[in-house]
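> Pasting a predicted model and its sequence here:
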Amino acid sequence: MNKSSNVNKMTYDHIKSIAFDADDTLWVNETFFRDAEDQFCALLHEYISYEECQKRLFEMEMRNLPMYGYGIKPFTLSLIEAAIEITNNNVSIATITKIIELGKMMLGAPVQLLDGIEEVLSTLSRKRKLVVATKGDLLDQERKLEKSGLARYFHHIEVMSDKQPKNYEKLVHHLDLEPQEFLMVGNSLKSDIVPVLEIGGNAFHIPFHTTWLHEEVADKIEHVNFKELSKASELINILK
């Protein structure tokens, strides 16, 4: 990626549409997965250490990702498969039942908005078209958006199977925009930032305190269209 000495001088009057990731950008998500992982590994403590359990579960998730995709339901299936594998087919029906209940609890969890996000959306929606651009299970994401009370701020909702450059190109085309007129805001460098920069769009990163290992990137990003923020409320002054 290209370095630039003018990053701080960037203006954003040319931005016509702002897309927001949903999970851990609009509301809390990853925390529920990590809590479920802790409970899962506690269920299997007689078979395996916590660290090894985490490792084996992540490996199972990565094997299943191409087939199942992202979200709570695929995660629950991976929990069940990992339990069967870890216990060498000796996992009890009672434990499987508890794992299924973990998934249902996640699906039924209340939506916890991140601090200040509704004010940000309310302010920005007065001047620009806002979009939700997220990945995961369609039914679950629609449920969370409805529970959140944020749907009224968005011009368009896009639930992607993945977040690769081609997925963003399709979204930008659907919005009838040029890539440079599009801004993506999200917590994942891998999914929300890098692919958008690759197609010539703009991307703002707002880190969340917990990040799934699969979403981490090793290299520091330096790009004229990239900006690192500490909280969502900073968007109001930057994009005013």
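Received the coordinates, thanks.
> Could you use CA atoms for every contact and neighbour count after this?
Noted.
> Residues touching the longest strand belonging to the chain, excluding its own?
Counting residues, the longest strand in the chain under DSSP state E turns out to be strand 129-135. Here strand 129-135 makes contact (CA atoms under 8 Å, 6 or more residues apart in numbering) with 16-23, 70-71, 121, 124, 153-163.
> Could you look up the SS state of A203?
strand (DSSP: H, G, I helix; E, B strand; the rest coil).
> what sits against the most far-flung residue of the chain relative to its centre?
Seen from the C-alpha centroid of the chain, the residue lying at the greatest distance (CA atoms, centre = their mean) is N90, 34.1 Å away. Counting by CA under 8 Å, 6+ apart, N90 makes contact with I84.
> same thing with A19?
L130, V131, V132, A133, F182, L183, M184, V185.
> The same query, at a cut-off of 7 Å, please.
By CA atoms under 7 Å, 6 or more residues apart in numbering, A19 lies in contact with L130, V131, V132, A133, L183, M184, V185.
> Mind telling me what element the fifth one is part of?
Put plainly, it is L183. According to DSSP states H and E, L183 maps onto strand 182-186.
> Check which element follows that strand along the chain.
helix 194-198.
> and that next one, what does it pack onto?
When contacts are defined as 3 or more CA pairs under 7 Å, 6 or more residues apart in numbering; DSSP states H and E, helix 194-198 sits against helix 165-174, strand 202-205.
> quick check, distance from the last one to the centre of its chain.
Spelled out, it's strand 202-205. On the basis of CA atoms, centre = their mean, to the nearest Å, strand 202-205 sits 14 Å off its chain's mean C-alpha point.
> Could you dump the contacts of A19 into CSV and include distance to G200 and neighbour count?
Putting the contacts of A19 into CSV (distance: CA to CA, whole Å; neighbours: other CA atoms under 10 Å) gives the following:
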residue, distance to G200, neighbour count
L130, 19, 24
V131, 18, 24
V132, 19, 22
A133, 17, 23
L183, 10, 27
M184, 11, 24
V185, 15, 26
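> next up, a second structure to put side by side with the first:
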Amino acid sequence: MTTIAFDADDTLWHNERFFKLTQERFAELLAPHMDGNALMARLLEAERRNIGHYGFGIKGFVLSMIETALEVTDNKVPGSVIAELIAAGQDMLQHPVDLLPHAVDALRAAQAVGPVLLITKGDLLDQERKVAQSGLGEMFSDVQIVSAKIQATYTRIFDAYDGAARGMMIGNSLASDVRPMLEAGGWGVHVPHDLLWDMEHADTPDTHPRFLEIADLGELPDLLSKHR
């Protein structure tokens, strides 16, 4: 193994909790029109429809909330509610980056192996902001902000180094970080996070010989020492 890549959101720093807080406020604002569980289901449907149009990230999330609000109120949602949803999105885009425990030590351990990459999806400007504010930017040999994390993505990125077969991807999402990397022939390391977007759920590839799981990034140095 010569090249190690990390996911960003909810792997190196917190992200999903800000979406959850905004969803709770969204449910409060639309409570007169629809039950919270049903509303969240409608919002998820909108997000699925809109991924191809807006991609991943806060801006697409806000537009999906506005679309859902219009749908469930028959286009009668008050302008004040729309304004609050937009303000909530702006707050999310300005929120300080809060690193997860052991992130720096994990990156240092990876640097001892070889090139360290950051592979993340989402809104370009927002992801660039978070990388800059995290203070971690100089620890990466390469930062890739991609539209989708699929097998072809990992094959392309790792081919610029020693190939996916000699690479490892570390992240909190089985669907985006682990399974596509395994399909590309590399190692996939799952680092579970308490919060996970519904669209990131996937079956655990327990029987795959290159699948690994750690409780948190604090366990990564030992894992790397065993699989070099």
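Now that the structure is in, tell me what you want to look at. None of the values given here were measured: they were computed from a predicted structure.
> Can you give me the TM-score here?
Superposed pair, TM-score by TM-score structural alignment, normalised by the length of the second structure: 0.96. Supporting alignment: 225 aligned residues with a CA RMSD of 1.1 Å.
> follow-up on the earlier one: now for the residue farthest from the centre of the first structure: what does it line up with in the second structure?
Following TM-score structural alignment, the counterpart assigned to N90 of the first structure within the second structure is K76.
> so the residue mapped onto L63 of the second structure from the first structure, which of the three states?
In the first structure, the residue paired with L63 of the second structure is L77, using TM-score structural alignment. Recorded secondary structure, L77 of the first structure: helix (three-state DSSP).
> Tell me the spacing between L77 of the first structure and F58 of the first structure.
The gap separating L77 of the first structure from F58 of the first structure is 13 Å, by CA to CA, to the nearest Å.
> The top helix by length along the first structure aligns to what range in the second structure?
When the first structure is parsed with DSSP state H, its longest helix is helix 50-68. Here helix 50-68 of the first structure aligns to the second structure at residues 36-54, judged by TM-score structural alignment.
> K16 of the first structure maps to what in the second structure?
So K16 of the first structure corresponds to T2, using TM-score structural alignment.
> Its match and V113 touch, don't they?
Yes. The pair T2 of the second structure / V113 is scored as a contact, 6.1 Å apart, by CA atoms under 7 Å.
> The two: which has the busier surroundings?
Counted by other CA atoms under 10 Å, T2 of the second structure and V113 do not tie: T2 has more neighbours, with 19 against 15.
> related to what we said a few turns ago, look up how far D198 of the second structure lies from the closest residue to the match of K16 of the first structure other than its chain neighbours.
Nearest residue to T2 of the second structure in three dimensions, chain neighbours excluded: G114, at 5.3 Å (CA to CA, 6 or more residues apart in numbering). Remark: distance between G114 of the second structure and D198 of the second structure (CA to CA) = 33 Å.
> Looking at those two, which one has more neighbours?
With neighbours defined as other CA under 10 Å, G114 of the second structure and D198 compare such that G114 has more, 14 against 8.
> Just give me the match in the first structure for that one.
Per TM-score structural alignment, G114 of the second structure is aligned with R128.
> Am I right that that match is in contact with K16?
Yes. Between R128 of the first structure and K16 a contact is recorded at 5.8 Å, counting by CA under 7 Å.
> Go ahead and measure how far the longest strand of the first structure is from the middle of the chain.
With CA atoms, centre = their mean, you get 11 Å for strand 129-135 of the first structure.
> average gap between it and the second structure?
Here strand 129-135 of the first structure, set against the second structure after superposition, deviates by a mean of 0.5 Å using mean CA distance after the TM-score superposition for the first structure.
> now that strand against helix 165-174, angle please.
With axes from the mean of the first three to the mean of the last three CA atoms, to 10 degrees applied, the angle from strand 129-135 of the first structure to helix 165-174 works out at 150 degrees.
> Can you give me the separation between the alignment partner in the second structure of S230 of the first structure and P192 of the second structure?
Residue pairing (TM-score structural alignment): S230 of the first structure is matched to A215 of the second structure. Going from A215 of the second structure to P192 of the second structure by CA to CA gives 7 Å.
> So if I had to pick from these two, which one is more boxed in?
P192 (18 against 11).
> The more buried one pairs with which position in the first structure?
Per TM-score structural alignment, P192 of the second structure is aligned with P207.
> Am I right that its match sits in a helix?
No. With three-state DSSP as the criterion, P207 of the first structure is assigned coil and is not in a helix.
> Quick one: residues contacting the closest residue to it other than its chain neighbours.
Nearest residue to P207 of the first structure, sequence neighbours excluded (CA to CA, 6+ apart): N187, at 4.7 Å. N187 of the first structure makes contact with D24, T25, H205, I206, P207, F208, according to CA under 7 Å, 6+ apart.
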